[in-house]
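Peer 1: what shape does this take:
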Amino acid sequence: PRTASSRPPSVTPGGARTPTGAAGGSRTPAGPGGSRTPVGPGGPSTPPRGGTVPGAPSRRRRRLVVAVAALVVVALLAWPIGLVMWANGKVQHTTALSGAAGTEGTTYLLTGSDSRADGGIAADGTEGARTDTILLLHVPASGPSALISLPRDTYVEIPDHGASKLNAAFSWGQAPLLVRTVEQLTGLTVDHYAEIGMAGVGQVVDAVGGVNLCHDADVNDADSGMVWTAGCHDVDGTQALSFARMRKADLKGDVGRAERQRQLVSAVMAKVSPSSLVLNPGKQVALVDAGTGALTLDEDSNIVDLARLALAFRDATGPEGITGTPPIIDLDYRPGDVGSTVRLDPDQTPVFFAAIRDGSLPPGAVGGVPTP
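Peer 2: Purely as a prediction, here's the structure:
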């Protein structure tokens, strides 16, 4: 029988003969140096079994890269989800909403509570806890968002209690009575309520590394502890709290304090932008811990609603938002035995809040100190 070595050489279409090896594998023609390179059945690019092509990544390395990428993706997804779940579990809740029929848009009521732990009676007759900060934030269905400061000494009708200062509603009936009073004053149904202890303001400021605040007058106020040289300064939590509390040394009284409170919250919001937190998980945890520790939400709200509130606050304090107070006609109105109060314009106030609700007011500052 014919053996492999006795087979004739193969012939190419052009007639050239190619030598054939004993095992059936072909040999390439000799190169310029006379050497011959064996060629296997799989062709010249096929490596030996178990080998690798020089320069190509190994299968094990590719698997490692894929595994690391998968872990990164999981971490990026799991961290914010876990942070939200953790934060949501830390938020305190209180009964606050009235259950009134909703009005168009979304309305938030933000308060800063200042507990009188010694049980003393304030000069205006309120006792126990009261609120020095009352902010109404409204997001209309269309139109600019509005952040309106309601002076704590605003003279209002308090349901089931008669006329008195607005902050007396909080002292007498806590969040539920304050919500009902604000709804009666503004004609807007409160959808979400958020309350922060004033001591917590300092903790939040410290958690973001301090803020820069501005006031254009020298101040040395013993009641609030605010000591200030006219201009802008970087402050810590203690100084920020005094900045927000000061009233008696301000010629604009409650209106001036409301302006500084809005400035403080805006400064904190600027320090907690997503871009400044995304690569700093330690700062995220510190901020959430400080904020939720001093924060109380209504019975129906959660951390997601709080995030929406923060976005709405940014919009309202931005160039396309509305900030200020309702129309004020008297900063020293004395209707009886409740002392000095702030009187709103009885004719313009309902029109003002209807425009806030409908989003028909143009962006900019509103209200403020009445002109003579």
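
Peer 1: CA atoms for contacts and neighbours, from now on please.
Peer 2: Will do.

Peer 1: which one is residue 155 nearest to, not counting chain neighbours?
Peer 2: Nearest residue to residue 155 in three dimensions, chain neighbours excluded: residue 165, at 4.8 Å (C-alpha to C-alpha, 6 or more residues apart in numbering).

Peer 1: got a list of what the one you found touches?
Peer 2: 152, 153, 154, 155, 156, 338, 341 (C-alpha atoms under 8 Å, 6 or more residues apart in numbering).

Peer 1: to compare against the first, here's another:
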Amino acid sequence: MADRPRNDGSGDETPEFGWLYGQGSSGSTPDPTRPVPRQSRDARPDETRVMRVQPGGPAGSEPPPPTTPRPTPGPTPPPREGGGGSRGLRRPRFRLRYVFLLFLAWVVFLVAVPIYAWTSVDKIEWEPRGGSRPDDQPGTTYLLVGSDSRGDLTEEERKELGTGGAEGQRTDTIMLLHTGSGPNLLMSIPRDSIVDIPGRGTSKINAAYAYGGPRLLTRTIEATTGIRVDHYVEIGMGGLAGVVDAVGGIEICPERRMKDKLANLNIKKGCQEADGVTALGYARSRHSDPQYGDITRVKHQREVVSAVGKKVLSPWTFVNPVRYWQLNNAVPGFFGFGEGTGPVRAGMWALAMTRVNGDKGLTCTVPIADLAVHWDEERSEQMFAAMRKDEVGDMDKGLCTPTGLPKSVTG
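Peer 2: Now for the predicted structure:
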């Protein structure tokens, strides 16, 4: 076996190992600190790169398993406009759009129906011609008249409503509604009230309507009370029954059993639901109360009118499209409004009629001296003055009684 070259400790190695220490063929020794040039990566693209070995643990221990670095989460991109994002975000927006369109259609319906109905409402000439009228007064006063004319009723309707076959124009209901700074005041004027009718002498007040219609009735009331009438509302004989049915009936509370063949009425005592025919009979009956007669009738008229007003403006009227349509289309056939009264003012009148009971208003009969329906001059003038000055809130509440008689008489 040949001897291998060796290092004898002198620093010189045999030429056989000169390549290991950078010696050339001549055996010269280069500078040991000379940097070794790196080869360019591009020079040998097929070269396999070796990753550096992580420092190990103690001798004999297993190297730690390689770990995969977790990706760093980036910011969540905002949803794109116009429906971007998940389906769960688009669906509520889609539904909200249809809810808005449905609401808009409902508002249009609520506004359009009364306007359409108003085009068919009768306009009544009611303002007196010639002569003097009271000056303008604070607040607003409406004259409400219930026409007892049968001219627009068929024979079957007269039989159903128990109206008889009387001809001509008459009125069973006369009321003044005053609204202003104080509580609303609904005052009934019994049709048998003895008053002076301009150009006709002394007679029952409903004769003024028979003689000269709304104009003469308005002139008579203004001349007798000194109260200026601002607006006129008239309801026909069949109108009350039709409106009651249109709102689904009303509640009435008779204080006694009422049986009146002339009014086609037969009801028990106590609160109960009434349809149109029953409500009309309840408001017309004057023979079921042997003590007060016509005075009780005007009290029932205020009760029915107030109950109808509450039903008309109840939330259910505006939620139920069928009821809303029927009610608005019932108005032209049942109501007439004075010239100069528009749909907004008519709505204000209807709203005021719902606020005549409890803390919101007062209901009473014009102060009378006796059951022959002569007005009490002193007490009635006090009430009329409060209405003329719009001082109903300061009026002596003892003036406002259901029968018109002093509380000392009625108890």
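
Peer 1: before we move on, back to that, how about JSON lines for the contacts of residue 165 of the first structure, with distance to residue 235 of the first structure added?
Peer 2: Shown next, in JSON lines, are the contacts of residue 165 of the first structure (distance: C-alpha to C-alpha, whole Å):
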{"residue": "152", "distance to residue 235 of the first structure": "25"}
{"residue": "153", "distance to residue 235 of the first structure": "28"}
{"residue": "154", "distance to residue 235 of the first structure": "30"}
{"residue": "155", "distance to residue 235 of the first structure": "33"}
{"residue": "156", "distance to residue 235 of the first structure": "35"}
{"residue": "338", "distance to residue 235 of the first structure": "35"}
{"residue": "341", "distance to residue 235 of the first structure": "31"}
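
Peer 1: which of those residues are conserved in the second structure?
Peer 2: By both residues aligned by TM-score structural alignment, their matches' C-alpha atoms under 8 Å, the contacts of residue 165 of the first structure still in contact after alignment to the second structure are 152, 153, 154, 155, 156.

Peer 1: which SS state does the first one fall under?
Peer 2: Three states are possible here, and by DSSP: H, G, I helix; E, B strand; the rest coil the one that applies to residue 152 of the first structure is coil.

Peer 1: just the fourth one next, same as before
Peer 2: The three-state assignment at residue 155 of the first structure reads strand, by three-state DSSP.

Peer 1: which residues does the aligned partner of it in the second structure contact?
Peer 2: In the second structure, the residue paired with residue 155 of the first structure is residue 194, using TM-score structural alignment. Taking C-alpha under 8 Å, 6+ apart, we find residue 194 of the second structure in contact with 202, 203, 204, 205, 373, 374, 375.

Peer 1: ranges for the strands of the stretch 1-150 of the second structure?
Peer 2: Listed in chain order, the strands of the stretch 1-150 of the second structure (DSSP state E, counting those that start in this stretch) span 122-124, 140-147.

Peer 1: which one of the contacts of residue 194 of the second structure is nearest residue 235 of the second structure?
Peer 2: residue 205 (17.8 Å; C-alpha to C-alpha).

Peer 1: corresponding residue for the closest one in the first structure?
Peer 2: Match for residue 205 of the second structure (TM-score structural alignment): residue 166.

Peer 1: next: residue 108 of the second structure.
Peer 2: So, by TM-score structural alignment, residue 108 of the second structure is matched to residue 78.

Peer 1: count of neighbours near that match?
Peer 2: Residue 78 of the first structure has 12 neighbours, counted by other C-alpha atoms under 10 Å.

Peer 1: same question for the one 5 residues further on.
Peer 2: The burial count assigned to residue 83 of the first structure is 15, neighbours taken as other C-alpha under 10 Å.

Peer 1: same question for residue 201 of the second structure.
Peer 2: When neighbours are counted by other C-alpha under 10 Å, residue 201 of the second structure comes out with 9.

Peer 1: you'd agree residue 241 of the second structure is in a strand?
Peer 2: No: under three-state DSSP, residue 241 of the second structure sits outside any strand and is assigned helix.

Peer 1: ok, so of the kept ones among the contacts of residue 165 of the first structure, who is nearest residue 313 of the first structure?
Peer 2: Distances from residue 313 of the first structure to these, taken by C-alpha to C-alpha, are shortest for residue 152, at 20.0 Å.

Peer 1: ok, now which ones touch the closest one?
Peer 2: Residues in contact with residue 152 of the first structure (C-alpha under 8 Å, 6+ apart) are 131, 132, 133, 134, 165, 166, 167, 254.

Peer 1: what's the spacing between the most centrally placed residue in the second structure and residue 247 of the second structure?
Peer 2: The centre of the second structure sits closest to residue 315, judged by C-alpha atoms, centre = their mean, with a distance of 6.3 Å. Separation of residue 315 of the second structure from residue 247 of the second structure (C-alpha to C-alpha, to the nearest Å): 12 Å.

Peer 1: what does residue 292 of the second structure give?
Peer 2: For residue 292 of the second structure, the distance to residue 247 of the second structure - C-alpha to C-alpha - is 30 Å.

Peer 1: so what corresponds to residue 171 of the second structure in the first structure?
Peer 2: Using TM-score structural alignment, residue 171 of the second structure sits opposite residue 131 in the first structure.

Peer 1: now do the residue nearest to that match when sequence neighbours are not counted: how many residues are near it, please.
Peer 2: Leaving aside its chain neighbours, residue 131 of the first structure sits nearest to residue 113 (4.2 Å; criterion: C-alpha to C-alpha, 6+ apart). Using other C-alpha under 10 Å, residue 113 of the first structure has 22 other residues around it.

Peer 1: pull the contacting residues for the alignment partner in the second structure of residue 113 of the first structure.
Peer 2: In the second structure, residue 113 of the first structure lines up with residue 147, judged by TM-score structural alignment. Applying C-alpha under 8 Å, 6+ apart, we find residue 147 of the second structure in contact with 169, 170, 171, 172, 173, 234, 235, 236, 237.
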